[in-house]
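I'd like to go over a predicted model; first the sequence, then the structure.
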Amino acid sequence: MSKPRYDWWSYVKGMIRRYPELRRRYGALREGRLTADYSGMPRGGGDGRAVEGLAIRELPSTSQREYEAVRRAVETTEHYRNGQERLKVIELVLWKKTHNLQGAALQIPCHVDTAKVWHGDFIRLVASYYGLMDE
């Protein structure tokens, strides 16, 4: 008998697929002008509170939680003995969307069953960090 599919499975896969875009948006929020304005004009020529403005910018709360869950799962997976291979499967299947699990397994190389296990483990890890897993 196969394992039951969780109701949130497709939501978490979508969360993982959105991660590259969220990472790009998060990086763009953190960019900013951090130098003082030396124009000599009152109130300068731009934002006089650039540092404070930079510190308070963030993604919407749901996007922020999704980003953090996937980021933490990536960091955790990197520390596994075969973490780079696991992340390569995720990259090819969910981020670049250039391979299916069988093709990603050939690319790594690993057995397709191993790629399926790694894929499922990563999805469950993200779900756990997002708070969807009851443990």
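Structure received.

CA atoms for contacts and neighbours, from now on please.
Will do.

For the nearest residue to Ala104 once chain neighbours are set aside, list the residues it contacts.
Spatial nearest neighbour of Ala104, chain neighbours left out: Val89 (5.6 Å); criterion: Cα to Cα, 6 or more residues apart in numbering. Shown in contact with Val89 (Cα atoms under 8 Å, 6 or more residues apart in numbering): 101, 104-105, 108, 115, 118-119.

In strands, which of these appear?
Secondary structure from DSSP state E places none of these in strands.

now the strands for this protein?
Going by DSSP E, the chain shows no strands.

in the helix ranked longest in it, what counts as buried?
Looking across the chain with DSSP state H, the single longest helix is helix 9-30. Neighbour-count burial for helix 9-30, counted by 16 or more other Cα atoms under 10 Å, picks out 12-13, 15-20, 22-23, 26, 29.

Could you do stretch 114-126 as well?
Buried, per 16+ other Cα under 10 Å, within stretch 114-126: 115-116, 118-119, 122-126.

In addition, the following structure is provided for comparison:
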Amino acid sequence: MSVEHVKLTKTARDQLITLKRRTGITQWNVLCRWALCRSLAEPAPPPQAKLVLDSNVEMTWRVFAGPLGDELWALVRWRCHVDGVDLDEESMANQFRLHLHRGIGYLVGDSRVRDLGGLASLVG
């Protein structure tokens, strides 16, 4: 796996600050896992974008994924396969970053996510 460090854009950091305030979840990694899963659940692939990873939010893959590292990476790999993306490490790492950032945007833009209960309602 080629993602050893997870870094975010300033926009994503600001969106996560909003999500932390709304949900009461204080850990970046927990919100980022929600965001990744939210994006992976979307049928369309994320749009290609040049991400400028310029924020001060950075974490290791181990911190990001917690005990779900293998499972989350397998989901990214599966999604790359479904979307016809090359399964080389660089392409998969890029798709991971695109999904993560898209998912953060989805969560902050979802009117249901006004509190922790709203976030939990996305599961059903």
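Now that the structure is in, tell me what you want to look at. Note that this is a predicted model, so its numbers are computed, not measured.

Any idea what the TM-score comes out to?
Between these two chains, after superposing, the TM-score reads 0.25 (TM-score structural alignment, normalised by the length of the second structure); 43 aligned residues with a Cα RMSD of 3.8 Å.

rewinding a little: which strands or helices does the longest helix of the first structure pack on?
Applying 3 or more Cα pairs under 8 Å, 6 or more residues apart in numbering; DSSP states H and E, we find helix 9-30 of the first structure packed against helix 50-56, helix 61-78, helix 112-130.

residue contacts, Gly83 of the first structure?
Thr77.

thinking again about what came up before, would you quantify the distance from the residue nearest to Ala104 of the first structure to Val112 of the first structure?
Using Cα to Cα, to the nearest Å, Val89 of the first structure is found at 10 Å from Val112 of the first structure.

Touching both of the two, which residues are there?
Contacts common to Val89 of the first structure and Val112, judged by Cα under 8 Å, 6+ apart, are 101, 105.

how about the strands in the second structure?
Under DSSP E, the second structure gives strands at 5-7, 58-60.

Quick check: buried residues in the last one?
Right, strand 58-60 of the second structure. 58-59.

Show the secondary-structure elements that that strand is packed against.
strand 5-7.

Please name the nearest non-neighbouring residue to Leu22 of the first structure.
Tyr67 (6.3 Å).

Kindly report the same for Ile90 of the first structure.
Closest to Ile90 of the first structure by Cα to Cα, 6+ apart is His119, at 6.6 Å.

give me every residue that touches the spatially closest residue to Gln15 of the second structure that is not a sequence neighbour.
Distance criterion Cα to Cα, 6+ apart; nearest residue to Gln15 of the second structure, sequence neighbours excluded, is Val108 at 6.1 Å. Val108 of the second structure makes contacts with 15-16, 18-19, as judged by Cα under 8 Å, 6+ apart.

for the second structure, what spans make up the helices?
Counting by DSSP H, the second structure has helices at residues 10-23, 28-41, 61-65, 69-83, 89-109, 116-120.

list the helices and strands the second one packs on?
Just to be clear, that refers to helix 28-41 of the second structure. Going by 3+ Cα pairs under 8 Å, 6+ apart, helix 28-41 of the second structure lies up against helix 10-23, helix 61-65, helix 69-83, helix 89-109.

out of these, deepest packed?
Compared across these, helix 89-109 shows the largest average neighbour count, a mean of 20 (mean count of other Cα atoms under 10 Å).

thought Met15 of the first structure was touching Glu66?
Yes: using Cα atoms under 8 Å, Met15 of the first structure is in contact with Glu66, at 6.2 Å.
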